[in-house]
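S.K.: Sequence first, then the predicted structure, then my questions.
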Amino acid sequence: MAYELSGKIKLIQDPQTFESGFTKREMVVTVEDGKYPQEIALEFVQDKIALLDALQPGQEVKVSFDLRGREYKGRYFNNLQGWRVDVLSGDGDGGNSGETHYPEPSDFDDGDIPF
């Protein structure tokens, strides 16, 4: 199941590698939800942890994620597993947004048009 959320990065944890070779990294995003903002923890695994390398707390992001659930010893757990991050704005480098920006017609003057 694919979902999206938008908010401000509060925290990016260091990667964790387990004996099995499994690697994960978590990020917390604060989502404005009326009177009570929500702090949502998202998990990035294996090759997707690299998506967090260029990000910094304070940046506004849109995160695409899947909802995962499993049972372990009679208990049930849910994870939000991120697979894409688009920077919307913030204190980061600004040039690494993951979004494609196309020029607007107003970006050109008559000297830029080849015909």
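M.R.: On my side now, so go ahead.
S.K.: Going by C-alpha atoms from here, please, whenever you check contacts or count neighbours.
M.R.: Noted.
S.K.: leaving aside the residues next to it on the chain, what's closest to the most centrally placed residue in the chain?
M.R.: In the chain, the residue lying closest to the centroid (C-alpha atoms, centre = their mean) is Val85, at 3.2 Å. Of all residues not flanking Val85 in the chain, Val63 sits nearest, at 4.6 Å (C-alpha to C-alpha, 6 or more residues apart in numbering).
S.K.: for comparison:
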Amino acid sequence: MELQGTIKLIDETKTYGNNGFRKREMVITTEEQYPQHILIEFIQDKCDLLNNYKVGEPVKISINIRGREWTNPQGEVKYFNSIQGWRIEKLQESGTEENMPPVPPIEAFEPADELNEEDHDDLPF
């Protein structure tokens, strides 16, 4: 699955336990009628994928949804979900000049010197 949005937060990498389990969280804000703030976690070697990104950048993230079952000391079963990112790529910001096709400079066109208004053309107007 993939999610798209603008980076709202990138947290520091945190290490847990004796085995050195690494986790880094980020939040993106989706661009829809009701924007959502989605927490995505990157684990182990995927933490480093976030090093070249900053708040405010539009991104597309490939994700996996994970679910866990846990029984508390009172015997009640609880379920937890998490969203794990495994790839991230930058998107171009909408509305920027980067999205527009290049336009040649006006000097690239020669002026029409021999124009006869009475010549027939095939234009519908």
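M.R.: That came in fine, so what should we check first? Since the structure is predicted, the reported quantities are computational estimates derived from the model, not experimental observations.
S.K.: circling back: per the alignment, the residue nearest to Val85 of the first structure corresponds to what in the second structure?
M.R.: Aligned counterpart of Val63 of the first structure in the second structure: Ile61 (TM-score structural alignment).
S.K.: quick one: secondary structure of its match?
M.R.: Classification of Ile61 of the second structure using DSSP: H, G, I helix; E, B strand; the rest coil returns strand.
S.K.: just to revisit the earlier point, which residues sit in contact with the residue nearest to the centre of the first structure?
M.R.: 51, 61-64, 98 (C-alpha atoms under 8 Å, 6 or more residues apart in numbering).
S.K.: Any chance of a PyMOL selection covering the buried ones in the residues you listed?
M.R.: Typed into PyMOL, the line below selects the buried ones among these, using 16 or more other C-alpha atoms under 10 Å:
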select buried, resi 51+61+62+63+64
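S.K.: Can you match the contacts of Val85 of the first structure up with the second structure and say which hold?
M.R.: Among these, the contacts conserved in the second structure (both residues aligned by TM-score structural alignment, their matches' C-alpha atoms under 8 Å) are 51, 61-64.
S.K.: Pull the number of nearby residues for the closest residue to Thr13 of the second structure other than its chain neighbours.
M.R.: Excluding the flanking residues, the one nearest Thr13 of the second structure by C-alpha to C-alpha, 6+ apart is Arg24, at 4.5 Å. Arg24 of the second structure has 22 neighbouring residues, counting by other C-alpha atoms under 10 Å.
S.K.: Assumed Arg24 of the second structure was part of a strand.
M.R.: Yes: according to three-state DSSP, Arg24 of the second structure belongs to a strand.
S.K.: counterpart of the residue nearest to the centre of the first structure in the second structure?
M.R.: In the second structure, Val85 of the first structure lands on Ile88 (TM-score structural alignment).
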